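A.B. asks: Next one to model:
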Amino acid sequence: MESPALSRRLAWTVALVATLTMTVSYIDRATLAVLAPSVTKALGISDTAYGWLTSAFSIAYLVATPLSGWWIDRVGARRGLLGSLLLWTSIAALHALVPGFATLFILRIALGIAEGPSFPGAAQTLQRVLPPDERARGFGVLFTGSSIGGMLVPPLASWLFGLGGWPLAFVGTAAVGLLWVPLWLLVTRRADVRARMDTPPAAEDVVPRASFRDLASHPILLRGLCAIFAAAPIAGFALGWGAKFLDRTFRVAQEDVGHYLWLPPLMFDAGAILFGDLASRLRRAPGAPPRLLFAIAFILGTALALLPLATTPWQAMAFLGIAMIGAGAMYTLATADLLSRVPARNVSLAGGMMAGSQSLALIIMNPLIGASVDHAGDYHAVTIALGIWVIPGSLVWLAWRPPSYARA
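C.D. replies: Prediction:
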């Protein structure tokens, strides 16, 4: 028997707290990126080696997210998110003790594994508590969780750095994540919330759970992965390389990077919320993806190629912000479309595979960025190439018309 639907207010409260899971995960993973100019200088780490550090997290996340999605589909997000957050915040705090590259590399792998359940768990929560006609809007809000973390961590880590250096910044940003725990326990304590979160809606559970292999090879999933693979380098560059870009290109001091790096994540939020809301409002044929909205989004994403034209830090943030609007929209539209087409019992697994696709793109991208910057001495070629990267996968998503899993 299907549990009764939650009130709109309660459903959105649970969804918003689940969204904050992504905020915490991005604060913990992105603190190193903000502190990278100081940490790499203190530990003698080159740009090429830093590229491998960022890829270490992505490699672990690539492996962990599909497996975590499979695990969340079985234990449920209510328990799974709580346990994984406590683990990854502990690992994030241990970054304060690193003596060199090798230890930091190991901790980045551990953090990527521990954060694996974050997106699959949050995606399952939204899919179960929100009604179908509000899920595109919900996923738009979900992706703001990541970028809210991206907005908060530059000023927070820079302020903590000014108080006690980068070790204090790692401990302080990790401690912030623990504020989420009582909120989650509070909103999930009610019996109706637990019933809704612990079982998929019966009306959407008519298609049996797909095997990992069947889902991974299905055209509807492969199409969604193309979109995420196309958008990932935009957000990956802004969040992973923004501080080093400002340091090398405009000689912005470590304590001042937070003055600029809040803007691109804010623009990501704007794109995710606006395009998610439009996708929920615009009338389309049943099952038809929002192709026009996606086309607009990917064109905005190519603005990353204009970054070499910037002559001031704020001009650079403006170009990067336009690209992030496109990235936020692409993530939202592709994710909402995919998760509406897979079996209800596979939502977390499919969400984990999409997060893994992002990691794969970053694994390829980050070492190449580091090597290019070490060789060329600037970011011109890198940002032009990343802007062009957006195009092929986006065109595939627009042109490919695979059936939903249930109709395959």
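
A.B. asks: For the rest of this, base every contact and every neighbour count on C-alpha atoms.
C.D. replies: Fine.

A.B. asks: distance of the spatially closest residue to P308 that is not a sequence neighbour from A310?
C.D. replies: Of all residues not flanking P308 in the chain, H380 sits nearest, at 5.2 Å (Cα to Cα, 6 or more residues apart in numbering). Taking Cα to Cα, to the nearest Å as the measure, H380 falls 10 Å from A310.

A.B. asks: For the stretch 1-150 of the chain, just list every one of the helices.
C.D. replies: Under the criterion DSSP state H, counting those that start in this stretch, the stretch 1-150 of the chain contains helices at 8-43, 47-75, 77-94, 101-114, 118-129, 135-176.

A.B. asks: how distant is stretch 195-210 from the center of its chain?
C.D. replies: Centroid displacement of stretch 195-210 relative to its chain, using Cα atoms, centre = their mean, to the nearest Å, is 25 Å.

A.B. asks: related to what we said a few turns ago, more neighbours: which of H380 and A310?
C.D. replies: H380 (17 against 14; other Cα atoms under 10 Å).

A.B. asks: Surely the more buried one touches L307?
C.D. replies: Yes. With contact defined as Cα atoms under 8 Å, H380 counts as touching L307 (7.4 Å).

A.B. asks: ok, now how distant is the residue nearest the centre of the chain from V382?
C.D. replies: In the chain, the centroid-proximal residue (Cα atoms, centre = their mean) is S146; its distance is 5.4 Å. Computed with Cα to Cα, the distance linking S146 and V382 is 24 Å.

A.B. asks: likewise F105?
C.D. replies: As judged by Cα to Cα, F105 and V382 stand 24 Å apart.

A.B. asks: same question, V252
C.D. replies: Per Cα to Cα, V252 is found 20 Å from V382.

A.B. asks: Next, the structure of the following sequence, for comparison with the previous one:
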Amino acid sequence: MDSTATNTTEQPAVTSSHIRRTATVTIALLMGVWVIDYVDRVMMAVALPFIGAEFDLSKTSQGWLITAFSLVYLVCQIPGGVLADRFGARRLLVISLLLWSVFTALTGAMWGFVSLLVVRALFGVGQGLFPGASFKAIAERTPPSHRATAAGAMLASNNLGAGLAPLIAAPVVFALGWRHTFWVTALVGVVIGILLWAMLPKPLPTRLTEVPLPNRTTVSLRHVLRSAAVWKFAALFCATNMLSYGMITWVPSYLLEERGISLLDTGVLAAIPLLVMCVCTFLGGWLFDRFFTERARWFVIPVLLAAAATLALMLNADTAGEFTLYQTIAMGIAGLAYMSILGMPVRALPPAVVGSGMGVVNAGGQLAGVIAPVAMGWLVDHFSYTAAFGFLIGSTVLGALLALIVPKRQADFQIRAGRSNA
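C.D. replies: The predicted structure follows:
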């Protein structure tokens, strides 16, 4: 077993500077890996029009290339969390990163739709092991009072990677072609994996990372899976994450095909909303830790409804610039809600099962990646891009409704051996 998976019984005194340094280095490393994670994912969306043209693929088939990854990624969430709880974060983080780098490289060597579908599915295995391990690393290396801010910074890097990806991928695709773009990114992933293995700090003592809730007893994966609260947050994350997956997958194609924007300009316009969402996701984590730990739903509900209203304005945009403006506002607003959705389980789950619990919650979020790309591709094929983006308005409103049923206080989220609270 990885020595980082457990803490020793004899726990020496730890200074506040050591706690800060451990948390800071951990978050910085995880942010770097999540950036590469999302560059890898979003790069596929930038390359999709060219892959579709080379292999003569319909929009629905192009959507399946994203959904194949997302489906396997979804299936791997809970096993990834269980493995992180069993063997510790460091080992699984590095294995995951190296695996997905291999399949990123193989993406650039494929010869047709079926081979691409298989490799993108295997890519989902590599990346699917990562989220549970990263949440485990956060839980082992940060105190509970700062955990949502830490997780918010980590997850904000998703959108940083998603925002940087078009800026990086579009010029490389333009200069070298879509295949070489995947090979370059794979090499960067290997380098980051080596750095992660060498630099990730050891976990903090258990007494500093346990959530101070009464009547805490030993829990297992069985108790996590029986928790209604965990599944409610998974459903909420599914509904709200449709927006990110839908925009990441189809905005580049929309700007190229419907608005006649050049590839390089498409990269810039596609990046702006995601970079703004990155900042807002980090801000949302800070707001949750500071003001909304006991009343998260009353922040999430109006924020999601405001995002849905802005998406409606986006559908009626007359120009590509106006479309991007409303898209940016909508995604920035929605980004504020993300860490209020994820902050509660990150804070409340016991560190011993935080990998498993967040694997369940993140599985819900990744179900959005299974549904949104192919559903929106089908809507484009049979109706229009307007219908496809309208789908995102409905999913965002659904998220606001689901926020009514999730626990609103940390104490409501306790998971105890033998029973679970809703």
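
A.B. asks: Nearest residue to R226 of structure 2 in space, please, no chain neighbours.
C.D. replies: Using Cα to Cα, 6+ apart, the closest residue to R226 of structure 2 is S420 (6.3 Å).

A.B. asks: how many other residues sit next to the one you found?
C.D. replies: S420 of structure 2, neighbours per other Cα under 10 Å, totals 18.

A.B. asks: count of neighbours near R86 of structure 2?
C.D. replies: Neighbour count for R86 of structure 2, taken as other Cα under 10 Å: 17.

A.B. asks: And for T22 of structure 2?
C.D. replies: Other residues near T22 of structure 2 come to 20 when the count uses other Cα under 10 Å.

A.B. asks: And F50 of structure 2? What does it align with in structure 1?
C.D. replies: Under the alignment by TM-score structural alignment, F50 of structure 2 pairs with S38 in structure 1.

A.B. asks: same question but for L263 of structure 2, I mixed them up
C.D. replies: With TM-score structural alignment as the criterion, L263 of structure 2 lines up with Q254 in structure 1.

A.B. asks: Report the contact partners of its match.
C.D. replies: Residues near Q254 of structure 1 by Cα atoms under 8 Å, 6 or more residues apart in numbering: L35, P37, S38, S158, A243, D247.

A.B. asks: swap in L97 of structure 2?
C.D. replies: Taking Cα under 8 Å, 6+ apart, one finds V33, G126, Q127, F130, G189, V190, G193 in contact with L97 of structure 2.

A.B. asks: Need those residues in a markdown table (columns: neighbour count and distance to T149 of structure 2).
C.D. replies: As requested, the contacts of L97 of structure 2 are exported to a markdown table (neighbours: other Cα atoms under 10 Å; distance: Cα to Cα, whole Å):
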| residue | neighbour count | distance to T149 of structure 2 |
| --- | --- | --- |
| V33 | 26 | 18 |
| G126 | 25 | 26 |
| Q127 | 30 | 23 |
| F130 | 29 | 19 |
| G189 | 23 | 25 |
| V190 | 18 | 28 |
| G193 | 20 | 24 |
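
A.B. asks: how about those residues, which pair is most distant?
C.D. replies: Maximum pairwise distance in these, criterion Cα to Cα, is 14.5 Å, between F130 and V190.

A.B. asks: Out of the helices of the stretch 1-150 of structure 1, which one sits most buried?
C.D. replies: Neighbour counts (mean count of other Cα atoms under 10 Å) averaged over each of the helices of the stretch 1-150 of structure 1 peak at helix 118-129, with a mean of 28.

A.B. asks: Measure how that helix sits relative to helix 47-75, angle-wise.
C.D. replies: Using axes from the mean of the first three to the mean of the last three Cα atoms, to 10 degrees, one finds that helix 118-129 of structure 1 and helix 47-75 are set 30 degrees apart in direction.

A.B. asks: in structure 2, what residues pair with helix 118-129 of structure 1?
C.D. replies: Aligned using TM-score structural alignment, helix 118-129 of structure 1 spans residues 130-141 in structure 2.

A.B. asks: Can you name the residues in contact with that stretch?
C.D. replies: Outside stretch 130-141 of structure 2, the residues that touch it by Cα under 8 Å, 6+ apart are 19, 22-23, 26-27, 30, 77-78, 80-85, 88-90, 92-93, 96-97, 147, 150-151, 201-204, 206, 209, 346, 351, 354-356, 358-359, 362.

A.B. asks: mean distance, it to its aligned residues in structure 1?
C.D. replies: Superposed on structure 1, stretch 130-141 of structure 2 shows a mean distance of 1.5 Å to its aligned residues (mean Cα distance after the TM-score superposition for structure 1).

A.B. asks: gap between that stretch and the chain center?
C.D. replies: Centre-to-centre, stretch 130-141 of structure 2 and its host chain are 13 Å apart (Cα atoms, centre = their mean).

A.B. asks: before we move on, the earlier item: with respect to R223 of structure 1, which of the helices of the stretch 1-150 of structure 1 lies nearest?
C.D. replies: Proximity to R223 of structure 1 (Cα to Cα) singles out helix 47-75 among the helices of the stretch 1-150 of structure 1, at 16.6 Å.

A.B. asks: so where in structure 2 does the closest one end up aligned?
C.D. replies: Taken onto structure 2 by TM-score structural alignment, helix 47-75 of structure 1 occupies residues 59-87 there.

A.B. asks: what about the matching stretch, start to end distance?
C.D. replies: 41 Å.

A.B. asks: so who does L311 of structure 2 touch?
C.D. replies: Y326, Q327, A330, G390, L392, I393.

A.B. asks: Just give me the match in structure 1 for it.
C.D. replies: By TM-score structural alignment, L311 of structure 2 lines up with L304 in structure 1.

A.B. asks: Over to M339 of structure 2?
C.D. replies: Under the alignment by TM-score structural alignment, M339 of structure 2 pairs with T332 in structure 1.

A.B. asks: Sticking with its match, tell me its helix or strand.
C.D. replies: Using DSSP states H and E, T332 of structure 1 sits in helix 313-339.

A.B. asks: What is the burial count for T206 of structure 2?
C.D. replies: Going by other Cα under 10 Å, the residues that sit close to T206 of structure 2 add up to 19.

A.B. asks: circling back to that earlier point, is it possible to get TSV of the contacts of Q254 of structure 1 that adds distance to I299 of structure 1?
C.D. replies: Below are these laid out as TSV (distance: Cα to Cα, whole Å):
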residue	distance to I299 of structure 1
L35	31
P37	31
S38	35
S158	33
A243	25
D247	28
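
A.B. asks: which one in structure 2 is aligned with the residue nearest to P308 of structure 1?
C.D. replies: Under TM-score structural alignment, H380 of structure 1 pairs with T386 in structure 2.

A.B. asks: I am finished for the moment; much appreciated.
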